[in-house]
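Q: got a structure for you, letters missing:
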């Protein structure tokens, strides 16, 4: 059952691997992107979750403004939660990969673990092992 749904995103709790799962379906920017990340963080707080799986294969390129918002506003709030492991399914686009790679690297530099995957089963297995 979905915790949150929009045209761009579905957020679910996977009790098997105790993970907040973000399934991006389309390009999102501005409020659609930011509201989605905020809703995911709400679910982290509700569940006391340590794991996050972001399927970004269909997200597209994160705009510069949204990258800055993520780094300056969202990451500090995420660091203050129980969240400690992020698995990201990389976007199809090389340009989108570059915009996401920096954000994943920054999260992993704060005593947290983050990895980028191309295979969902591998990402889920990694999270389950954490």
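A: Okay, I see it. Please read these numbers as outputs of a predicted model, since none were measured by experiment.
Q: C-alpha from now on. contacts and neighbour counts both.
A: Fine.
Q: next up, the contacts around residue 78.
A: Under the criterion of Cα atoms under 8 Å, 6 or more residues apart in numbering, the neighbours of residue 78 are residue 41.
Q: 10 Å instead?
A: Each residue near residue 78 by Cα atoms under 10 Å, 6 or more residues apart in numbering is listed here: 37-38, 40-42, 44-45, 70, 84, 107.
Q: equivalent analysis for residue 36, please.
A: By Cα under 10 Å, 6+ apart, residue 36 lies in contact with 4-6, 8-11, 22, 24, 28-30, 42.
Q: recalculate using a threshold of 8 Å.
A: Per Cα under 8 Å, 6+ apart, neighbours of residue 36: residue 9.
Q: and what of the one 3 residues further on?
A: Neighbour list for residue 39: 4, 11 [criterion: Cα under 8 Å, 6+ apart].
Q: got another, please set it beside the one above:
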């Protein structure tokens, strides 16, 4: 495994890692993130996608209990359109162990209006990375 944590882009709620094998960015949520933390992590991921010329993300939401409704809207209306425009085209989503967050994530994904963006759901980071490698 060649995943390296990028400390300056991470916070208490989420670690951002770079995996050179896939290659992809990994968002590894450890806890609930405030709106400020959630949006900062998202912006950091977008900048890293641009800086490294990447198009794939593993979003490990295993330990993320919920995404606030206003942050769900922000992801759909603001962040995702910018990310897709910048070349983001595939997300391996590791399922949350929290039911309400699984529903929230599915609501966000179901609202994406782009044929340039794919999401698949997995029970582990390893499975998500294997799928991203195959693309």
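A: Good, I have the coordinates. Please read these numbers as outputs of a predicted model, since none were measured by experiment.
Q: can you list which of the contacts of residue 78 of structure 1 carry over to structure 2?
A: Of the contacts of residue 78 of structure 1, the ones still in contact in structure 2 (both residues aligned by TM-score structural alignment, their matches' Cα atoms under 10 Å) are 37-38, 40-42, 44-45, 70, 84.
Q: narrow these to those that are buried.
A: With neighbours counted by 16 or more other Cα atoms under 10 Å, these contain buried members at 37, 40-42, 44-45, 70, 84.
Q: farthest-apart pair in the residues you listed, please.
A: Farthest pair in these (Cα to Cα) is 45 and 70. Separation: 17.6 Å.
Q: if we can go back for a sec, show me which pair in the kept ones among the contacts of residue 78 of structure 1 is furthest apart.
A: Using Cα to Cα, the pair of these lying farthest apart is 45 and 70, separated by 17.6 Å.
Q: and the residue most central in space within structure 2, helix, strand or coil?
A: The centre of structure 2 sits closest to residue 59, judged by Cα atoms, centre = their mean, with a distance of 3.5 Å. Local secondary structure at residue 59 of structure 2 is given as strand here, using DSSP: H, G, I helix; E, B strand; the rest coil.
Q: let me see the contact set for the alignment partner in structure 1 of it.
A: Aligned by TM-score structural alignment, residue 59 of structure 2 pairs with residue 54 of structure 1. Neighbouring residues of residue 54 of structure 1 by Cα under 8 Å, 6+ apart: 21-24, 86-89.
Q: so who does the residue lying closest to residue 56 of structure 1 once chain neighbours are set aside touch?
A: Distance criterion Cα to Cα, 6 or more residues apart in numbering; nearest residue to residue 56 of structure 1, sequence neighbours excluded, is residue 91 at 5.1 Å. Counting by Cα under 8 Å, 6+ apart, residue 91 of structure 1 makes contact with 55-60, 97.
Q: hmm, try it at 7 Å
A: Contacts were defined as Cα atoms under 7 Å, 6 or more residues apart in numbering; by that measure residue 91 of structure 1 touches 56-60, 97.
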